[in-house]
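**Q** Just to be clear, the model below is a prediction. Sequence and coordinates:
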Amino acid sequence: MSTLAEETEVVDLGLRWVPGFSSLGPAFFTELRPTPLPEPYWVGRNLSMAMELGLDADRFESDDALAAFTGNARVAGTRTLATVYSGHQFGVWAGQLGDGRAILLGETEGGLEVQLKGSGLTPYSRMGDGRAVLRSSIREFLCSEAMNALGIPTTRALCVTGSDAPVRREEIETSAVVTRVAPTFIRFGHFEHFAARERDEELRALADYVIDRYYPACRTTDRFNGNAYAALLEAVSERTAALLAQWQAVGFCHGVMNTDNMSILGLTIDYGPFQFLDGFDPRHICNHSDTSGRYAYNQQPNVAYWNLFCLAQALLPLVGDQEIAVAALESYKTIFPDEYEARMRAKLGLPDRSDADRPLIEQLLKLLAQEKVDYPIFWRRLSRVVAGDNPDTVRDLFIDRDGFDAWFRSFTERHADISPAKAADLMLASNPKFVLRNHLGQQAIEASQRKDHSGVATLLALLESPFEEHAGHEDFAGFPPDWASTIEISCSS
């Protein structure tokens, strides 16, 4: 663990910082500095994120930036810290957790927090080593930007740096640091931490900070007789419901939806054992460590509600009434299905709602699950059919041709009064050609382990515009190879 007394080089990256989370006071964090890594090198850089931060290209490509984003140099104006939180892991209260391998550099004047993940031991590392490995850092870097390009709320990623410093997981691997960005990294677990310790003063300070910074409308609401804390709970529930609808529609599995991995802003956060579906299997478990299937794809919406209930319990001392707290969660139950159906209608090229839509969607999902039809390829091919391609390109994905034909007749009838061009445009903008499949990430990782980072750059370029055709890169949108099903992603990273 690097203490504040240790001398490190200070570099000026041209960014200006504001107090942000650190203004809450020492009960919420520990000040410390990242632990340096030997001989760092660039693995991947995200120029668009750098521009959003106000970091110019020359500074971003400099040795100073490499040192700063590896934790080897201190960024001028920052107050580096690790935050404390608690949480439920796999449904069981885990007690105190915290940033065990992440250190917050600070918040920029533009309102974005910048955090180094994999930057060394903190007081909250427990039995961990404070490091991240190259494979998981590449996966988070790419998936953060993939989700953003899909329009799904998420933390972002600025860069990945690597080092040959060894890290032991199931085997010896090499170290990496991913620099990630978000308006805030506050989680449900931050509230659970102070509620569990009956520290109501800190709990209130945290809630007030979140309301004033991110949910100011809660101060003037007439909901719940003007109870701002109940209004906060309702707003978080609604954002979470919309997020889960987007996950389910695109076929994204998070893999480790612990309460400490749930963002208070409804962002996708903490990319560990995630996966985009290949074959459509509602019961798919992407996390090799999840032996009970708690976080299977079809369980995610219910788990999100369970996590929100934990947040409601944490906020109860502020809300003051259990019935009001429960009522603040109710909108999740209507917003999730409505948002999900709206997303699926867009995927089907249906601009307006009809009572026929829900059975059309349910029948299709049953067909896809019956044969585990490749989820991204099905949707993209269907989009191309509406744009004028031969319907056989979709029909050939099914063994049960009669079943598909019956569904396709219903689909065609539903489109009878819809402009084909309008429907095709909606579908091609809703059904990505490129998603971060496990095997694509694995290929980029293996190349990077050989010091060839071109695969990371190529994938980033494709995933930043996933709805475009990108001629010449069809292999990145094809069926996964047989060996892809043998990839195991666990909580160890």
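**A** Ah, there it is.
**Q** use CA for all of it now, contacts and neighbours both
**A** Fine.
**Q** can you tell me which helix or strand A207 belongs to?
**A** Mapping A207 onto the secondary structure by DSSP states H and E places it in helix 200-214.
**Q** Buried ones in that helix, by neighbour count?
**A** Within helix 200-214, the residues that qualify as buried are 200, 202-204, 206-211, counting by 16 or more other CA atoms under 10 Å.
**Q** which other helices and strands contact the helix or strand just after that helix?
**A** Reading on from helix 200-214 to the C-terminus, the next helix or strand found by DSSP H and E is helix 228-250. Helix 228-250 is packed against helix 300-319, helix 322-329, helix 331-347, with contacts defined by 3 or more CA pairs under 8 Å, 6 or more residues apart in numbering; DSSP states H and E.
**Q** still on that earlier bit, list just the nearest of the buried residues of helix 200-214 to S454.
**A** Proximity of the buried residues of helix 200-214 to S454 (CA to CA) peaks at V210, which lies at 39.9 Å.
**Q** Tell me which other helices or strands the helix holding A207 touches.
**A** Taking 3+ CA pairs under 8 Å, 6+ apart as the contact definition, the neighbouring helices and strands of helix 200-214 are helix 188-196, helix 300-319.
**Q** If we use 10 Å, what do you get?
**A** helix 188-196, helix 228-250, helix 300-319 (3 or more CA pairs under 10 Å, 6 or more residues apart in numbering; DSSP states H and E).
**Q** E362: neighbour count?
**A** Neighbour count of E362, defined by other CA atoms under 10 Å: 11.
**Q** scratch that, R450 is what I was asking about
**A** The number of residues packed around R450, counting by other CA under 10 Å, is 8.
**Q** let's bring in a second model and compare:
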Amino acid sequence: MNSPAPHATFSSSPPPTAWLNRYAALGEAFHTELPAQGMANPVWVARSAGLAAALGWPADWWQRADWQALEVLSGNAVWPGMRPLATVYSGHQFGSWAGQLGDGRALLLGEVETAAGPMELQLKGAGATPYSRMGDGRAVLRSSIREFLCSEAMAGLNIPTTRALAITASALPVRRETLETAAVVTRVAPSFIRFGHFEHFAHTHQHAELRQLADFFIHHHAPECLAAAKPYVALLERVVQQTAALMADWQAVGFCHGVMNTDNMSMLGLTLDYGPFGFMDGFDPGHVCNHSDHQGRYAYARQPQIGFWNLHALAQALLPLMIDADLDGAPLLAALETYKTAFPAALMHRMRAKLGLQTEQAQDQALIDDWLKLMAGARADFTLSFRRLSALTQADDPAKLRDLFIDQAALASWLQRYRARLSLESSDDEQRSLRMRAVNPAVVLRNHLAEGAIRAAQAGDFSETERLLKVLQQPFIEPERASDAAIPPDWAQTLEVSCSS
């Protein structure tokens, strides 16, 4: 473990002055308090102005001398009231019980009040913790840029996610496959509590702490469950519905998470922990975005089922709360089963919107399934196929859409069925196109776009990260640079991402 940098506490009280430390109040069984290990001579890489505004911070927050934000968000100092801590959790990784895990390279700084309620701030990459499992607790510039950009890209797509406020970096060397340099991402969310937090206390038979955690979460993050006859069942039901919606969101934009372990699943239904993620280019239902996932457990088409598998693990973790109260566990199973209807309904809702359909018809499922089969057969670009379909009229097939498909006869046959379906609701081409363009993005964070920003940053130029951030925050608007929304170049086919990403 590297020696931590000297930790300063500023004598002035720069905003935000009031920090909440609700998780810290749970007690030592839930976390370890410790300072961050800072980075010498840090520099700003990028910041999210939109997120800072949502926190209620002034536009120049990062430049204010009395805030010393660069030092704080690099782990070299704390603002008054902050209590940095690493939380303990466990989990299943690639389907197997992995035992105790925990925040191996993340530190919760505390919570700040915002107009949307308290938000937790967390440093990722600020050094080793008791849960690092022989790791160095650091994050590298490469993976930090990917997480920063994708967090904000998902927010732009209106998909529930943890957010990223800033990246700072230094020349501190970090060994991965090669020697790289260190960076710290400041992450923001209402809560970073995971399925794995509950699994930890269930599997270690700490039932009092399990109940304490469940009560804490319900009180602060799911208060509507308090009025239920069985609050813990209501909690599971809530997480089931949120997870089903999140899985539908991912499938609808062609997003692959890559590491859907239970310790990477949010109790708030947020996209959590951006590692070897990927937005699909050519559509392949069996696509595996994680080069380390040799069995394809987390392939695109398997994500919904893995979401259900993970929820089952969460239900098992909550079962002791029912047994200890002399209650039958059957209601937990019933709550879990609601996923089987919630997910298909959520996905169908999104797919109808992507096709510009405003009514429900029995034929819609077959129409959608056949469109996806047509795309898969041609390995048509996922994002562009839906985006270009929005330009279809009753009289014309857009040439750019036809260019994505080899089998023109099959495409023409499907489009004929699609037009017939649109006629059932007297669809207006112009209005339908506007609706479709509002839900089918022009730009997603493709791997080659992230790679371009990473290569520039590694050479000391952070302008591409900042430029790309602005584009990704408005994904439904055609970008000024056409290449941001184009089919990836040939060299992008050789890019691979793994768990170290």
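**A** Alright, I've got the coordinates. Just so you know, these numbers come straight off a predicted model, no measurement behind them.
**Q** returning to what we had before: any idea of the angle the helix holding A207 of structure 1 forms with helix 300-319?
**A** 120 degrees (axes from the mean of the first three to the mean of the last three CA atoms, to 10 degrees).
**Q** Switch the helices and strands packed on helix 200-214 of structure 1 over to JSON lines; also include distance to R414 of structure 1 and mean neighbour count.
**A** Formatted as JSON lines, the entries for those read as follows, by distance: least, CA to CA, whole Å; neighbours: other CA atoms under 10 Å:
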{"stretch": "helix 188-196", "distance to R414 of structure 1": "42", "mean neighbour count": "25"}
{"stretch": "helix 228-250", "distance to R414 of structure 1": "20", "mean neighbour count": "24"}
{"stretch": "helix 300-319", "distance to R414 of structure 1": "28", "mean neighbour count": "21"}
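**Q** A171 is in contact with A40 of structure 2, correct?
**A** Yes - with the criterion set as CA atoms under 10 Å, A40 of structure 2 and A171 qualify as a contacting pair; they are 7.9 Å apart.
**Q** just to revisit the earlier point, the buried residues of helix 200-214 of structure 1 into a markdown table, with extra columns for distance to P337 of structure 1?
**A** Below are the buried residues of helix 200-214 of structure 1 laid out as a markdown table (distance: CA to CA, whole Å):
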| residue | distance to P337 of structure 1 |
| --- | --- |
| D200 | 35 |
| E202 | 35 |
| L203 | 32 |
| R204 | 32 |
| L206 | 31 |
| A207 | 28 |
| D208 | 30 |
| Y209 | 31 |
| V210 | 27 |
| I211 | 26 |
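**Q** Correct me if wrong: E224 of structure 2 contacts L235.
**A** Yes - in terms of CA under 10 Å, E224 of structure 2 counts as a neighbour of L235; the distance is 9.0 Å.
**Q** Would you mind listing the residues touching both of these two?
**A** Common neighbours of E224 of structure 2 and L235 are listed as I218 (criterion: CA atoms under 10 Å, 6 or more residues apart in numbering).
**Q** Nearest to A314 of structure 1 among the buried residues of helix 200-214 of structure 1?
**A** When these are compared for distance to A314 of structure 1 (CA to CA), L203 wins out at 8.6 Å.
**Q** now that closest one: how far from A325 of structure 1?
**A** Between L203 of structure 1 and A325 of structure 1 the computed distance is 16 Å (CA to CA, to the nearest Å).
**Q** again with R353 of structure 1
**A** Counting by CA to CA, the gap between R353 of structure 1 and A325 of structure 1 amounts to 32 Å.
**Q** list the contacts for the residue nearest to the spatial centre of structure 1?
**A** Nearest to the geometric centre of structure 1 sits T268, at 2.8 Å (CA atoms, centre = their mean). Taking CA under 10 Å, 6+ apart, we find T268 of structure 1 in contact with 144, 147-148, 152-156, 240, 243-244, 247, 254, 261-262.
**Q** Apply 6 Å and report the result again.
**A** Each residue near T268 of structure 1 by CA atoms under 6 Å, 6 or more residues apart in numbering is listed here: T154.
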